[in-house]
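Asks: Dropping the sequence and predicted coords here.
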Amino acid sequence: MHLEEHISSKTDGIKPQEIDWVLTVPAIWSDTAKQFMREAANNGGIPNSRLILALEPEAASIYCKNLLVDRTISSGGRSTLAAFAAGTKYLILDAGDGTTDITVQEIKPDGYIKQIFIVRGDWGGVKVDQAFDEFMLDIVGMETMDKFRNENKAEYLSLCREFEVKRRGIRPDSTAKITLRIPLVLSEQFHGVKGVSLKDSTKSSKSMEWVGDKLRIDPDIFKDFFSKSCRQITHHLNSIFQEPAVVDTDIILMVGDFSETKMLQAAIKSAYHKKLVIIPEEPGLAVLKGAVQFGFNPKIINPRISRFTYGISTIKRSLPHIDPENNKKTGQ
């Protein structure tokens, strides 16, 4: 494998059999999906003896549980260390770019972590990307946009990457216009389809203006790209907090790439200002760092009860005068 080859080329002190591998998987995955991941790892050269599967929300909570107070951002004055005291329930909002996993866990008196509730939805950062896509469609039209995507993939990806950078930087209190470089080929294709220049078609808009090949967009439009995703997440959180097992949970732990955006952070803090919102310094790396810690101490997670049990033998109640006496067994 690549990592083992790289390590071997750098040092002779570490042998492949001394390396344990931790693969993170979504908590909502079925046993079949987890088994597929395990077999894929085996085929890739990782034996079961050196393989550990870690659930992503559990890995994130392990990382945040060990954080120092001054390395977190909280919405209240409570200590982060106290927030993870024994008996405490907390909700993990693992907001990724694709999906959002919401898990509620509890710290047991022995320090182990117990999972109480879990749900997954497609309310991640992809919704923001879709909103931007719809914005561009309104400007250039479906025909131009399809032509641009299909014939100029590199330029299209460049536009998506630039939007990703701007998306991470926008804040609820931003007042400056957001500047995006629009690929020249997109303007040319628009002219070829519509017969007019892209700049002329948008010059009447008060929310946009052109400076060379750059489109400057009103910050309120940019903020609105987040509204659907943030609204969906808070809506589902509201229903989760009404669950009997979750109703007394007053801590929200935000992790995942989408949790790095100031817009989502502000939406959660505003909707749940009476709860303690904890955000690690690098929310997008919380699962990765927690997985490393889990690899050193897998027993920190409370043992789970299997969804299914399998019997290997049976015994029935003895019937007097019917069943042979020599087959009778007396329980201790």
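Replies: Received, thanks.
Asks: From here on, just use CA atoms for contacts and neighbour counts.
Replies: Noted.
Asks: Please give the element, helix or strand, for the residue lying closest to residue 22 once chain neighbours are set aside.
Replies: Of all residues not flanking residue 22 in the chain, residue 52 sits nearest, at 4.7 Å (CA to CA, 6 or more residues apart in numbering). With secondary structure defined by DSSP states H and E, residue 52 is part of strand 51-55.
Asks: follow-up on the earlier one: would you check that the residue nearest to residue 22 makes contact with residue 297?
Replies: No: Residue 52 lies out of contact with residue 297 (CA atoms under 8 Å); the separation is 10.9 Å.
Asks: any idea where the strands of the stretch 51-200 of the chain begin and end?
Replies: Under the criterion DSSP state E, counting those that start in this stretch, strands of the stretch 51-200 of the chain are mapped to 51-55, 72-74, 89-95, 100-107, 113-121, 178-181.
Asks: And here is the other one:
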Amino acid sequence: MHFLTFKIVEDYDCFGAIYLFSYIISSMSSLVVVAINIGTTHSGYAFSTRHDYMRDHQKISIPAWPSYSGLCPPLTSSCILFDAAGDFHSFGFEAEEKYADLTLENKHQDWYYFKMICEKMEPTLGSLTEDDKGKKMESIKVFAGAILYLKSHFLKTLAQRMYAIDISDISWVLTVPAIWNDSSKLFATEAAKEAGISKDKLFIVREPEAASWTCMRIPNEEKCESSSFEGLISGSKYIVVNVGDPRTDITFHEVQGDGTLKDLCQAQDNHQGGNNLVSSFMNLISDLLGNDVISAFNSEYKFDSQELQNDFKIRMKAMKPDCVDNITFRVPMSLIEIICKFNPNKEKVLTLDARFKEQATVIGNKLRINAELLKTVFDKSYERTFRDVHQLLRHPSMRGITSILLVGEFAVYPMLHKVVKQIFPDKRVIVPPNPDFAVLKGAVIYGHFFN
């Protein structure tokens, strides 16, 4: 952070002073800050110019990613594909689609396909990562490939928007999981270097800290899902719960007088994340249709199974705690074919377990599940996570914690808010606007502040 003192002479007009100040600031700081987040299942980047940041901290761009489903979400998948020679081929939805085609033609065996590139919790220099077939590659090569792709995508976006900015005027912020140690942060720095990002233009920030920067810079007029949000000010003690997929990271922070954050204890990693929620849903589907059927479906039709899981995620985002209606899911034809394979004497209709006849019904290729039954999926998935947090709060160092900050992909779910508020009735639960992008946006703000 740079500090500057200068005197404006009396005959220097106001507009000239503003121009001079802007010129000096721009010459000291990068003109653009780009944040890159490589998650376990989803990845992306966000950016803003110095000019936009000075006017509005929250004016941050996040590009859309066209997918094979026809949708354009603001994040792409964390999938990366290398050819048989070990050379980078593609990333994200493009990698998913190419690998699906290779699989259909049985030409995928020699290729390297990494679906969850951050699944290894604490990668280090020299560590190896396994692809979906068990083939190994240096972790740094996989991670650097992802960074380089997102970096190149941003530079193309910049060119399309007619920005004439030299790459030396760009600062980069790379987010890392809360539990990564110094060796893993060094790994991230070296991976960025391999992707063409020099150390003097790079910031490394942990995901919960980045999310906190989002909340510390929310304007007063912005509405949070909280009864009385006044920002995270100096002296505030709070918990950051980053509810991601497949895990939930939990950190305990105190805001210092200079705006930096102090860790109150070691970051906690809990595997009861979004992946566990989806697994609980698929277990429910197994109970409804039979374990053998769903096991074969997941094995033989991975992409259709993923579509069913994505459908669940989308519908749960809109489900309110007071919902009493049935929720409808479209059943893929491939699943019906699997059912017929296991029951050759039956017609192509779904047969539900008799235990659930009052809570689930079938109409054509539509499966309708009662909202109360779906609510149990949330309770089973997250109650243990937050019970663990409840135990940690009994430690003396946790005294004075009054707030819980919910961020991450699954923090948009109203049902999750209900679970947290029930377990912590005496805490203020803060859910910032667009909590699924709090890490990316906060990383951009962090980069500008320390630039």
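Replies: Here it is on my side, so go on. Treat the numbers as computed from the prediction; the structure is a model and nothing was measured.
Asks: Packed most tightly, which of the strands of the stretch 51-200 of structure 1 would that be?
Replies: strand 89-95 (a mean of 25; mean count of other CA atoms under 10 Å).
Asks: what's the mean deviation for it versus structure 2?
Replies: When structure 2 is overlaid, strand 89-95 of structure 1 sits 1.1 Å from its aligned residues on average, using mean CA distance after the TM-score superposition for structure 1.
Asks: now for the residue nearest to residue 22 of structure 1: what does it line up with in structure 2?
Replies: Matched to structure 2 by TM-score structural alignment, residue 52 of structure 1 sits across from residue 203.
Asks: what about that match, distance to residue 226 of structure 2?
Replies: 31 Å (CA to CA, to the nearest Å).
Asks: gap between the strand holding residue 52 of structure 1 and the chain center?
Replies: Relative to the centre of its chain, strand 51-55 of structure 1 is centred 17 Å away, using CA atoms, centre = their mean, to the nearest Å.
Asks: So which residues of structure 1 form helices?
Replies: Assigned by DSSP state H, the helices in structure 1 fall at 2-10, 31-43, 56-65, 80-83, 126-140, 142-151, 153-169, 184-194, 198-202, 219-224, 227-240, 262-271, 286-296.
Asks: just those: most buried one?
Replies: Mean neighbour counts for these (mean count of other CA under 10 Å) peak at helix 56-65, with a mean of 25.
Asks: how close does it sit to structure 2?
Replies: Mean deviation for helix 56-65 of structure 1: 0.7 Å (mean CA distance after the TM-score superposition for structure 1).
Asks: helices or strands next to that helix in the packing?
Replies: strand 21-25, strand 89-95, helix 286-296 (3 or more CA pairs under 8 Å, 6 or more residues apart in numbering; DSSP states H and E).
Asks: Which residue range of structure 2 does the last one align onto?
Replies: Taken onto structure 2 by TM-score structural alignment, helix 286-296 of structure 1 occupies residues 438-448 there.
Asks: cool, stretch 99-115 of structure 1 as well?
Replies: The aligned range for stretch 99-115 of structure 1 is 247-263, by TM-score structural alignment.
Asks: Can you give the contact residues for that stretch?
Replies: With contact meaning CA atoms under 8 Å, 6 or more residues apart in numbering, stretch 247-263 of structure 2 is reached by 177-179, 208-209, 232-243, 264-276.
Asks: how long is that stretch end to end?
Replies: Stretch 247-263 of structure 2 end-to-end distance (CA to CA) = 20 Å.
Asks: picking that back up, just put the helices of structure 1 in JSON lines and tack on distance to residue 22 of structure 1.
Replies: Listed next are the helices of structure 1 as JSON lines, based on distance: least, CA to CA, whole Å:
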{"stretch": "helix 2-10", "distance to residue 22 of structure 1": "14"}
{"stretch": "helix 31-43", "distance to residue 22 of structure 1": "10"}
{"stretch": "helix 56-65", "distance to residue 22 of structure 1": "10"}
{"stretch": "helix 80-83", "distance to residue 22 of structure 1": "26"}
{"stretch": "helix 126-140", "distance to residue 22 of structure 1": "27"}
{"stretch": "helix 142-151", "distance to residue 22 of structure 1": "37"}
{"stretch": "helix 153-169", "distance to residue 22 of structure 1": "29"}
{"stretch": "helix 184-194", "distance to residue 22 of structure 1": "44"}
{"stretch": "helix 198-202", "distance to residue 22 of structure 1": "50"}
{"stretch": "helix 219-224", "distance to residue 22 of structure 1": "37"}
{"stretch": "helix 227-240", "distance to residue 22 of structure 1": "29"}
{"stretch": "helix 262-271", "distance to residue 22 of structure 1": "29"}
{"stretch": "helix 286-296", "distance to residue 22 of structure 1": "6"}
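Asks: and residue 250 of structure 1, which of those is closest to it?
Replies: With distances scored as CA to CA, the stretch of the helices of structure 1 nearest to residue 250 of structure 1 is helix 80-83 (9.5 Å).
Asks: Many thanks, have a good one.
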